[in-house]
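Colleague: Structure for the following, please:
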Amino acid sequence: MFPNPLGGPPHAFQFFFFLIFAVVICGFAFAIVKGLSTWTRNNASELISRPARVVAKRTNVWGGSGESSSSTSYYVTFEAEDGSRAELAVNGKTYGMLAEGDVGQLTHQGTRYKGFDRHGRANEAQGSS
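Modeller: Below you'll find the predicted structure:
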C-alpha cells in the first residue's frame, strides 16, 4: 500500500483500526439493547405461578484462562402440567437446592425466575411406594 502523504500511518491501517473500533462499539450497543429489551419484556409479562417439575439442570462456565477467574451461570428447565417447558436462569444457591424430579409451584415473570415452592419428588407426589 501507499504511505500516507501527510506522514501518518497508511490509510489501510487507519481503516482497519476504525473498523475494529466500530465492531467493538456495535457489539457493546447490541448487548445493551438486547439486555434492555429482555428486561422490558419481563417487566411487561404477568407474574405466573403454576405446578411444574424440574426436568433438567445445566451450567455454563465462561472466562478463566490461566490464572484469571471464571464465572458460572446456572439454568434449570421446568416442565408444566401441559407439557410446556421453560429454562430459567437461577442463582447458585437455588441451583444447588433443586434436583431433577422435584415437583412444586413455579413462579416466574417472563424469563425471570421468581421462586419454586418444592412439594417433593415426582414419584412421592404421585403416591408411589
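Colleague: okay, CA-based contacts and neighbour counts for the rest of this
Modeller: OK.
Colleague: Determine the number of other residues adjacent to residue 61.
Modeller: 10 (other C-alpha atoms under 10 Å).
Colleague: Which helix or which strand is home to it?
Modeller: For residue 61, the element it lies in under DSSP states H and E is strand 47-63.
Colleague: That strand: which residues count as buried?
Modeller: For strand 47-63, the neighbour count (16 or more other C-alpha atoms under 10 Å) marks 51-55, 57 as buried.
Colleague: With distance to residue 127 as new columns, can these be given to me in CSV?
Modeller: Formatted as CSV, the buried residues of strand 47-63 follow (distance: C-alpha to C-alpha, whole Å):
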residue, distance to residue 127
51, 17
52, 17
53, 15
54, 18
55, 19
57, 25
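Colleague: Let's see this one next, to set against the first:
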Amino acid sequence: MPNFPSTGGGGFELISTLFPILFIIILALIIFSMIRSGARYANNASSPRQSVYATITSKRMDVQFYSHTDANDQMHTTNSSHTYYYITLQFDNGERKEYLDVKNIYGLVAEGDTGYAATQGEWIVAFERNQEVSRDNSRF
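Modeller: Predicted coordinates:
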C-alpha cells in the first residue's frame, strides 16, 4: 500500500478558524443593517412635514419574499412577503423624487394627478388632489 503523508487535520483547522470569523462578520452585517434601518426611521419620523405642489409621475411596488425552514422539521417551510409602495413626485422646478408610501395612499392616487403632497423625510404621508378640471379635459 502506498504511504500517504498525514495532513494533520489541516482542513478541519482551517474550517474551525474561518467559521467563527464568518459568523461574526454576518452577525455584524445584520446588526449594522438593523441600526441603519432604525436610524433611517428615526430620521424620517423626526423630519418636519412639508406640503408642496407636485405631479405624480410614477408609482411602483417592490415585493420582497422571505423563506424560512424550521431547523427541527425540514418539511415545514414558512414563506412570506412584504410589499413596499413608492410614489414619484415631480415639482414645479422639474425635480423628481421618489417617496415611500407609509400612509397607504398608493391606491388612492394615479399617475398624472396634481395637487399638494405632504412629505416627511423620505416618506409621502398625504396627497390632496387638485380638483380643478379644465374645459379641455371635461367629459360634458
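Colleague: which two from the buried residues of strand 47-63 of the first structure end up farthest apart in space?
Modeller: Largest separation among these by C-alpha to C-alpha: 51 and 57, giving 17.7 Å.
Colleague: Check the secondary structure at residue 24 of the first structure for me.
Modeller: Secondary structure assignment for residue 24 of the first structure (DSSP: H, G, I helix; E, B strand; the rest coil): helix.
Colleague: Map it onto the second structure.
Modeller: Alignment note: residue 24 of the first structure maps to residue 26 in the second structure; criterion TM-score structural alignment.
Colleague: swap in residue 50 of the first structure?
Modeller: Using TM-score structural alignment, residue 50 of the first structure lines up with residue 52 in the second structure.
Colleague: Residue 113 of the second structure reaches residue 58, doesn't it?
Modeller: No. Counting by C-alpha atoms under 8 Å, residue 113 of the second structure stays clear of residue 58, with 9.9 Å between them.
Colleague: number of nearby residues for residue 108 of the first structure?
Modeller: Residue 108 of the first structure: 19 neighbours (other C-alpha under 10 Å).
Colleague: any idea which helix or strand carries it?
Modeller: strand 102-109.
Colleague: in the second structure, what residues pair with that strand?
Modeller: Strand 102-109 of the first structure corresponds to residues 113-120 in the second structure, going by TM-score structural alignment.
Colleague: Please name the residues that touch residue 35 of the first structure.
Modeller: With contacts taken as C-alpha atoms under 8 Å, 6 or more residues apart in numbering, residue 35 of the first structure has no neighbouring residues.
Colleague: What are the boundaries of the strands in the second structure?
Modeller: Secondary structure of the second structure (DSSP state E): strands at 49-69, 77-91, 96-101, 114-120, 123-129.
Colleague: and the shortest one, which stretch of the first structure?
Modeller: Residues 85-90 of the first structure are where strand 96-101 of the second structure lands when matched by TM-score structural alignment.
Colleague: how about that stretch: buried residues?
Modeller: Neighbour counts over stretch 85-90 of the first structure (16+ other C-alpha under 10 Å) mark 86-90 as buried.
Colleague: how about residue 72 of the first structure, what's its partner in the second structure?
Modeller: Per TM-score structural alignment, residue 72 of the first structure is aligned with residue 83.
Colleague: which residues touch that match?
Modeller: Residues counted as contacts of residue 83 of the second structure (C-alpha under 8 Å, 6+ apart) are 61-64.
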